[in-house]
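S.K.: model the structure of this input:
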Amino acid sequence: MTKELFSASNTAMLLIDHQVGTMGWVRSIPASQLKRNAVLLAKAAKILNIPVILTSSMEEYAQGPLISELAEILPEAHAARIKRFGIVDAMGDQNFAAAVKATGRKNLLIAGVTNDVCTVFPVLTAIQQGYEVQVVADAGGSPTKFADDVSLRRMEQAGAVVTSTIQAVAELARNWTTPEGGELMGAVIGALQELLSE
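M.R.: Okay, the predicted model is just below:
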């Protein structure tokens, strides 16, 4: 269980493999919701100045590039993204693991485009390495609901806290009346309006 609430000052965000091709493999959540949630997390990190590590897998193949919104919102993180080639567990990539360690944060907010592959293994490794982990379940998905349920259960049993995008943003915000909180609230309301209009 998480020992303390995650905050802008003690958390790093890991966004794993939100690539245009890979997103097409998800069926447990509508692609529009998955993308909107990943984008909302990126916006929250930018507003709160939370360190973000982006990674992609085999961009030159069917997986394709990271979604363009990540480059627009987080240009520096996008430029510094860790390009993995065939390494399933992002934490098993030396460059990615070093970038995570370099943040100096022990609380990791993790979202991967497929919970059953991209997310589960780095989460298990991070927990083994002593990190506190929250998995943003709806900023990822799986090819089937069964696969998604199984992977989320496995991560939870290993010690991860499973959360949702808006819950995670609210936890990081703490107070909607601050300048940052107001900006975050605007982003959350915008995302909710898009969801409700679908």
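S.K.: every contact and neighbour count from this point should use C-alpha atoms.
M.R.: Noted.
S.K.: buried ones in stretch 68-86?
M.R.: For stretch 68-86, burial by neighbour count (16 or more other Cα atoms under 10 Å) applies to 69-71, 73-74, 77-78, 81-84.
S.K.: show the end-to-end separation of that stretch, please.
M.R.: The first and final residues of stretch 68-86 sit 22 Å from each other (Cα to Cα, to the nearest Å).
S.K.: distance from the chain centre to it, please.
M.R.: 13 Å (Cα atoms, centre = their mean, to the nearest Å).
S.K.: most centrally placed residue in this structure?
M.R.: residue 111 (2.4 Å; Cα atoms, centre = their mean).
S.K.: shouldn't it be within a strand?
M.R.: Yes. Residue 111 sits within a strand when classified using DSSP: H, G, I helix; E, B strand; the rest coil.
S.K.: returning to that earlier point: among the buried residues of stretch 68-86, which are located in strands?
M.R.: Among the buried residues of stretch 68-86, the residues falling in strands (DSSP state E) are 82-84.
S.K.: residue 162: what secondary structure?
M.R.: Assignment for residue 162 (three-state DSSP): strand.
S.K.: let's see this one next, to set against the first:
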Amino acid sequence: MSTETKRAILDPITPENAVLLIIDQQEGLFSRISQPERTRANLLALAHVSRMLGVPAVMTTVLSAGSNGPQLADLGEIFANQPIIDRTLIDAWKEPRVKEAIMETGRKKVIIAGTGFEVCAQIPALSSVAEGYDTYVVLDACGLFSPSPSIAAISRLSQAGVALVDTRPLVLAMMADNAHPRAREIYATLPAGLVRMDSASVS
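M.R.: Modelled structure (predicted):
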């Protein structure tokens, strides 16, 4: 990993410099993953908080007319009336419509949540970081087709400079301040078992 890549990853991620890329979070694929309810809870929390903070989202499916099925209905409710880019290319980053949508946001930090992790998240994450983007893969919001993520995928992403993160620390890093006007709403959106804020926790 280059010094420049290390510096970019350490730069704070904010609602002003980030874009959320939701890749192939589809009903058919989701029905085959390990721990679907936990993954769904983290994914929807990530989507809800991104929406609350004003982080733009780009959403893709692959072969949605087939067994992969349509995008999760809950995501459609969060990002109402937003187009979904359906494609045939395995690497979502190589789809020109996806690249154009990302570039139009002007953001250089790309947050990826894809099902499944080893292909739908890993491959575009490697492509995006190779083109100079600061890329974050939200591991607990990516569907896994086995109980544990691939060590090979984690190693490859880490070597390439992709940041592997979980939902809670990522969204709280973007919120940045417990005095944020939507802090309570954001904490309440996090799945059960994650830190929640009450009046006693604010100094």
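S.K.: circling back: quick one: which of the ones in strands among the buried residues of stretch 68-86 of the first structure is nearest residue 185 of the first structure?
M.R.: residue 82 (30.3 Å; Cα to Cα).
S.K.: what's the counterpart of that closest one in the second structure?
M.R.: Mapped onto the second structure by TM-score structural alignment, residue 82 of the first structure lines up with residue 85.
S.K.: out of the buried residues of stretch 68-86 of the first structure, which two are the most distant from each other?
M.R.: Farthest apart among the buried residues of stretch 68-86 of the first structure - using Cα to Cα - are 73 and 84, which lie 21.5 Å from each other.
S.K.: show me where the first structure has helices.
M.R.: 20-23, 31-48, 68-73, 75-79, 94-102, 120-128, 145-158, 165-173, 179-197 (DSSP state H).
S.K.: closest to residue 88 of the first structure out of those helices?
M.R.: helix 120-128 (7.6 Å).
S.K.: stretch 15-30 of the second structure: end-to-end distance?
M.R.: Span of stretch 15-30 of the second structure from end to end, Cα to Cα: 28 Å.
S.K.: give the aligned range of that stretch in the first structure.
M.R.: Using TM-score structural alignment, stretch 15-30 of the second structure pairs with 8-23 in the first structure.
S.K.: thinking again about what came up before, trace the residue nearest to the centre of the first structure over to the second structure, please.
M.R.: Under TM-score structural alignment, residue 111 of the first structure pairs with residue 113 in the second structure.
S.K.: and residue 129 of the first structure, by the same measure?
M.R.: Checking TM-score structural alignment: residue 129 of the first structure goes with residue 131.
S.K.: hmm, what's the outermost residue in the first structure?
M.R.: residue 177 (25.2 Å).
S.K.: relative to residue 8 of the first structure, how far out is that one?
M.R.: 16 Å.
S.K.: and for residue 79 of the first structure, nearest residue in space, chain neighbours not counted?
M.R.: Nearest non-adjacent residue to residue 79 of the first structure, counting by Cα to Cα, 6 or more residues apart in numbering: residue 71, 7.7 Å away.
S.K.: what lines up with the one you found in the second structure?
M.R.: By TM-score structural alignment, residue 71 of the first structure lines up with residue 76.
S.K.: for that match, give its distance to residue 8 of the second structure.
M.R.: Residue 76 of the second structure sits at a distance of 32 Å from residue 8 of the second structure (criterion: Cα to Cα).
S.K.: wait, what's in contact with residue 40 of the second structure?
M.R.: The neighbours of residue 40 of the second structure, taking Cα atoms under 8 Å, 6 or more residues apart in numbering as the test, are residue 141.
S.K.: how about it, what's its partner in the first structure?
M.R.: By TM-score structural alignment, residue 40 of the second structure lines up with residue 35.
S.K.: cool, and residue 189 of the second structure?
M.R.: That one, residue 189 of the second structure, aligns with residue 187 by TM-score structural alignment.
S.K.: which residues touch its match?
M.R.: So residue 187 of the first structure contacts 40, 43 (Cα under 8 Å, 6+ apart).
S.K.: about what we covered before: now, among the buried residues of stretch 68-86 of the first structure, which is nearest to residue 150 of the first structure?
M.R.: Checking those one by one against residue 150 of the first structure (Cα to Cα), the nearest turns out to be residue 84, at 25.1 Å.
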